[in-house]
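[1] no sequence on hand, only this structure:
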């Protein structure tokens, strides 16, 4: 165990069990969106040359949806400080946040609408928001949908219903 990030074999086994896709919150959001009749790609690269995958992708209308885990992506509501190996884990989470912001920037630069939600958010509220965005971009008020998305920071969502705060 001496060259591992884990402090004990039990911690290592527990952390290796964490999924990078098909998490319970992600599955709940996918089920809710699917129940609304929307179809999408799962765990797909919006831009093939960019080594970043979105949880749900609507390629024809260029919407990428991410369901970010509270611990791994630094949720401001549920973020906790690890007790063991704190420097490693804080660096890891900070790196994830930087990568998330870079991913959002690169996708937006390529004309994509990026929707980010925290895993603690209500799947039905998330699905309502995604459905609304998809419908807007499929033809109803397409220009307004694109403009609005570029003025909001979807990475910093509130803890209640799906809300988007204007970026500074």
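    Cool, the structure landed. Given the structure is predicted, the values throughout are model-derived calculations rather than measurements.
[2] C-alpha from now on. contacts and neighbour counts both.
    OK.
[3] how about the helix or strand harbouring residue 57: buried residues?
    Using DSSP states H and E, the element containing residue 57 is strand 54-58. Buried residues in strand 54-58, defined by neighbour count with 16 or more other CA atoms under 10 Å: 54, 55, 56, 57, 58.
[4] and the helices in this protein?
    9-16, 24-35, 70-73, 86-109, 123-137, 142-149 (DSSP state H).
[5] now those helices in a markdown table, with mean neighbour count?
    Formatted as a markdown table, these follow (neighbours: other CA atoms under 10 Å):
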| stretch | mean neighbour count |
| --- | --- |
| helix 9-16 | 11 |
| helix 24-35 | 18 |
| helix 70-73 | 18 |
| helix 86-109 | 15 |
| helix 123-137 | 19 |
| helix 142-149 | 14 |
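[6] just send the ones you listed back as CSV, with distance to residue 43 too.
    Formatted as CSV, the helices of the chain follow (distance: least, CA to CA, whole Å):
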stretch, distance to residue 43
helix 9-16, 19
helix 24-35, 10
helix 70-73, 17
helix 86-109, 15
helix 123-137, 16
helix 142-149, 22
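[7] got another, please set it beside the one above:
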């Protein structure tokens, strides 16, 4: 290849090379042969493929598991949908902002393969913890003397310093 072996062009060429080799062998004695490509570009391409599959499986397992735990903790079917919806939205927003800043500041067109994976794990895991704190604090406020909007403001202000401190530390 006439490009950086770690670059996107080279890793994308691996699949093209494999397909061309398989097509070229059709109708010959080697038509049933296994075609593999080696080298740095191939390793990077394989890593991206495996990581992409792992990310999807991990995301599904986390969302389902956390959803079930939230249903148990909150004794509600609707609150977990709201919590997980806001967390996934926050993840997508954070990943988009990271991608834009990486492009503008670092001049890189893409994030590394592991950035979306580990960002998802961190944001969802920590976000659900703080969401549970918020829900429990909301439930512990006096619902006879305060409106729901007042209760959520009180709960948010009570756990806000903990959340902000954790965000600064991270």
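    Yep, that arrived. Everything numeric in this text was worked out from a predicted model, so none of it was measured.
[8] mind checking the TM-score on these two?
    Here the TM-score for the pair of chains, by TM-score structural alignment, normalised by the length of the first structure, is 0.36; 105 aligned residues with a CA RMSD of 5.4 Å.
[9] in JSON lines: the buried residues of strand 54-58 of the first structure, plus distance to residue 29 of the first structure.
    Below are the buried residues of strand 54-58 of the first structure laid out as JSON lines (distance: CA to CA, whole Å):
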{"residue": "54", "distance to residue 29 of the first structure": "13"}
{"residue": "55", "distance to residue 29 of the first structure": "10"}
{"residue": "56", "distance to residue 29 of the first structure": "10"}
{"residue": "57", "distance to residue 29 of the first structure": "13"}
{"residue": "58", "distance to residue 29 of the first structure": "14"}
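[10] what's the closest of the residues you listed to residue 137 of the first structure?
    Distance to residue 137 of the first structure across the buried residues of strand 54-58 of the first structure (CA to CA) is lowest for residue 58, with 10.4 Å.
[11] would you check that that closest one makes contact with residue 44?
    No. When contacts are counted by CA atoms under 8 Å, residue 58 of the first structure is not listed as touching residue 44 (9.7 Å).
[12] and residue 67 of the first structure, what does it touch?
    Each residue near residue 67 of the first structure by CA atoms under 8 Å, 6 or more residues apart in numbering is listed here: 25, 26, 55, 116, 117, 118, 119.
[13] name the nearest residue to it, sequence neighbours excluded.
    residue 117 (5.0 Å; CA to CA, 6 or more residues apart in numbering).
[14] isn't that neighbour right up against residue 68?
    Yes. The pair residue 117 of the first structure / residue 68 is scored as a contact, 6.0 Å apart, by CA under 8 Å.
[15] the more surrounded of those two?
    Neighbours per residue, other CA atoms under 10 Å: of residue 117 of the first structure and residue 68, the larger number sits with residue 117, 27 against 21.
[16] thinking again about what came up before, could you check the angle the strand holding residue 57 of the first structure makes with helix 86-109?
    10 degrees (axes from the mean of the first three to the mean of the last three CA atoms, to 10 degrees).
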